[in-house]
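[1] whatever this is, show me its structure:
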Amino acid sequence: MNSALPVLAGIVSTAIFASSTFPMLAKALRTRDLRSYSLGNLALANVGNAVHSLYVFSLPPGPLWALHSFHLGSTVFMLVWYLRFEYLRHRENSQGSAEEELVGCPR
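    Predicted coordinates for the structure are as follows:
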């Protein structure tokens, strides 16, 4: 019975953490507005998760694997979406402004 309690706590906490992240992921995908996120933070979160994976996946399979896998996936999605929706948009806008200055007329 004592060994079941930590596993149950892991399952419950995994569900809570995952459900707290879903609204952020849904809003980011729905609005494609990730201006409030930092590229540096998202990049470091992905590097940290990759390094932490060495530890997590050395442990026996359990709720921690599920939680960590969810964090891996969500941070990868957020980084990809940031690069796709913000970084490239900002870059395209910057190039468009430079072209407008060269040509002398707005698009």
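[2] for the rest of this, base every contact and every neighbour count on C-alpha atoms.
    Fine.
[3] mind listing what's buried along the host helix or strand of Ala26?
    Per DSSP states H and E: Ala26 is located in helix 4-31. For helix 4-31, the buried set under the neighbour-count rule, 16 or more other Cα atoms under 10 Å, comprises 10-11, 14, 18, 28.
[4] can you tell me what sits against the helix or strand that it is followed by?
    Proceeding N to C from helix 4-31, the next assigned helix or strand is helix 39-56, under DSSP H and E. Contacts to helix 39-56, defined as Cα atoms under 8 Å, 6 or more residues apart in numbering, come from residues 64-65, 68, 71-72, 75-76, 78-79, 82.
[5] another sequence for comparison is provided below:
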Amino acid sequence: MWSSMPTLAGLAATLVFALATLPMLGKAVRSRDLTSYSTGNLVLANVGNAVYSIYVFHLPLGPIWFLHGYYLLSSGLMLFWSRRFARRNASIYPQPPAEWVGRPMRSAERAP
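    Have a look, this model is predicted:
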């Protein structure tokens, strides 16, 4: 079973997909700045992964189990970190005053 061409292709794809997300996870944990990630998107990704788990884990053991397990772990970590680090980053990245929101910046207000 493990030496068939589709299984080898699945193993290769699993490694490529996992390696592709490692820089994102590394940057997220190093910078602790996940403000560019939508909480709604992270929640939906985790809900989708949880529902998809019902299907995946009823398949025979194979590369899809490892890939899906990795997706479960990485999307769960991103959601956890986004909520955990959001409290810390609130003081680092203060929100602009309400009267500034939606108005164009004058040239004196722009960063150099």
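[6] give me the TM-score for this pair.
    Both chains were compared after superposition, and using TM-score structural alignment, normalised by the length of structure 1 their TM-score is 0.80; 91 aligned residues with a Cα RMSD of 1.8 Å.
[7] middle-most residue in structure 1, spatially?
    The structure's structure 1 has its C-alpha centroid closest to Thr75; by Cα atoms, centre = their mean the separation is 2.3 Å.
[8] just after the one helix or strand that residue maps to, pick out the following helix or strand.
    Using DSSP H and E, the element containing Thr75 of structure 1 is helix 63-82. Elements were assigned by DSSP H and E; along the chain past helix 63-82 of structure 1, the next helix or strand is helix 88-103.
[9] helices and strands around that following helix, which ones?
    With contacts defined as 3 or more Cα pairs under 8 Å, 6 or more residues apart in numbering; DSSP states H and E, there are no secondary structure elements packing on helix 88-103 of structure 1.
[10] returning to that earlier point: would you mind giving the contacts of helix 39-56 of structure 1 as a markdown table with distance to Ser3 of structure 1 added?
    Below are the contacts of helix 39-56 of structure 1 laid out as a markdown table (distance: Cα to Cα, whole Å):
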| residue | distance to Ser3 of structure 1 |
| --- | --- |
| Leu64 | 15 |
| Trp65 | 17 |
| His68 | 21 |
| His71 | 25 |
| Leu72 | 27 |
| Thr75 | 31 |
| Val76 | 33 |
| Met78 | 35 |
| Leu79 | 37 |
| Tyr82 | 41 |
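[11] how close does Val29 of structure 2 get to Leu11 of structure 2?
    27 Å (Cα to Cα, to the nearest Å).
[12] please apply the same query to His58 of structure 2.
    Counting by Cα to Cα, the gap from His58 of structure 2 to Leu11 of structure 2 is 19 Å.
[13] list the contacts of Arg32 of structure 1.
    Arg32 of structure 1 makes contact with 81, 85 under the criterion Cα under 8 Å, 6+ apart.
[14] quick check: the counterpart of it in structure 2 vs Trp81 of structure 2, distance?
    Correspondence of Arg32 of structure 1 to structure 2, assessed by TM-score structural alignment: Arg32. Per Cα to Cα, Arg32 of structure 2 is found 7 Å from Trp81 of structure 2.
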